[in-house]
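Undergrad: Any chance you can model this:
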Amino acid sequence: MEPLRRVTAATVDVLEVLLSATEPVWGLEIVRATGRPAGSVYPILGRLEEQGIVASEWEQQSERVGPRRRYYRLTEDGATEALRACAAFAASRHGRAS
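TA: So this is what the prediction gives:
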């Protein structure tokens, strides 16, 4: 797995939600938790999945009415990379504030 590219504040917000999750998270939950628009969150999730940081799976049959949900989780290596990327982003922000 390669290091994360294009680490933005929105990417960090998504990663932080995934890092704090104890189970896979539905995409719309990530949108709500970050306060970011779906048009930003879903492309970020797609890039993270392409890079092997995130894995996703579709909801199995459900009693719930509506479209199937897609659930996201960090991969084992992805969790390590997410921690590194979030720390590096925070350090770069701290350096700019000085």
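Undergrad: Every contact and neighbour count from this point should use C-alpha atoms.
TA: Noted.
Undergrad: From what I see, Tyr72 and Glu29 are in contact.
TA: No - taking Cα atoms under 8 Å as the definition, Tyr72 is not a contact partner of Glu29, at 10.1 Å.
Undergrad: more crowded one of those two?
TA: The residue with more neighbours, out of Tyr72 and Glu29, is Tyr72; 21 against 12, by other Cα atoms under 10 Å.
Undergrad: Okay, and that one sits in which element?
TA: Using DSSP states H and E, Tyr72 sits within strand 70-74.
Undergrad: want to put them side by side, so please do this one too:
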Amino acid sequence: MAVVVAAAIGSTLLYAGVGALVGDTAARHVGLPGLLFSAALYDLLLAPFIVPGVMWLARRRQKAARSPRPGPRPRPGTSPRAGSPPARVCASAASAAVWAP
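TA: You can find the predicted model right below:
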């Protein structure tokens, strides 16, 4: 827990420092102590409930992207070829011949 708080405070101070270097005064308007408190509160209380849900959604989306999409099914009585009827076997006494009606 202490590492989480330290990381929240460190990242917020880094954000405020970079903002001060480039002239962004957002951290000054909000107030640095309030910003540090809200960052630590979020990281300690809300993130343990939010991050698992986001990860679950990401895994679900990734799994859906990897699974093959079902294609159109052939009509009953047709072969897998594009709409052609199945080949039939004609058995005669002499030999077996494959023919398509």
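Undergrad: Overlay the chains and give the TM-score.
TA: TM-score for the superposed chains, counting by TM-score structural alignment, normalised by the length of structure 1: 0.31, backed by 47 aligned residues with a Cα RMSD of 4.0 Å.
Undergrad: Does the closest residue to Leu83 of structure 1 other than its chain neighbours belong to a helix, a strand or coil?
TA: Distance criterion Cα to Cα, 6 or more residues apart in numbering; nearest residue to Leu83 of structure 1, sequence neighbours excluded, is Leu19 at 7.8 Å. Assigned with DSSP: H, G, I helix; E, B strand; the rest coil, Leu19 of structure 1 falls in the helix class.
Undergrad: Distance-wise, check Leu19 of structure 1 relative to Arg84 of structure 1.
TA: Per Cα to Cα, to the nearest Å, Leu19 of structure 1 is found 11 Å from Arg84 of structure 1.
Undergrad: still on that earlier bit, contact partners for the residue nearest to Leu83 of structure 1?
TA: The neighbourhood of Leu19 of structure 1, defined by Cα atoms under 8 Å, 6 or more residues apart in numbering, consists of 74, 79, 82-83.
Undergrad: quick one: buried residues of the longest helix along structure 1?
TA: Under DSSP state H, the helix in structure 1 containing the largest number of residues is helix 76-97. The neighbour-count check on helix 76-97 of structure 1 (16 or more other Cα atoms under 10 Å) flags 78-79, 81-82, 85-86, 89 as buried.
Undergrad: okay if I get those as TSV plus distance to Leu45 of structure 1?
TA: Putting the buried residues of helix 76-97 of structure 1 into TSV (distance: Cα to Cα, whole Å) gives the following:
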residue	distance to Leu45 of structure 1
Gly78	12
Ala79	14
Glu81	15
Ala82	13
Ala85	15
Cys86	15
Phe89	18
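Undergrad: what about Val98 of structure 2, helix or strand, and which?
TA: Val98 of structure 2 is part of strand 96-99 when elements are defined by DSSP H and E.
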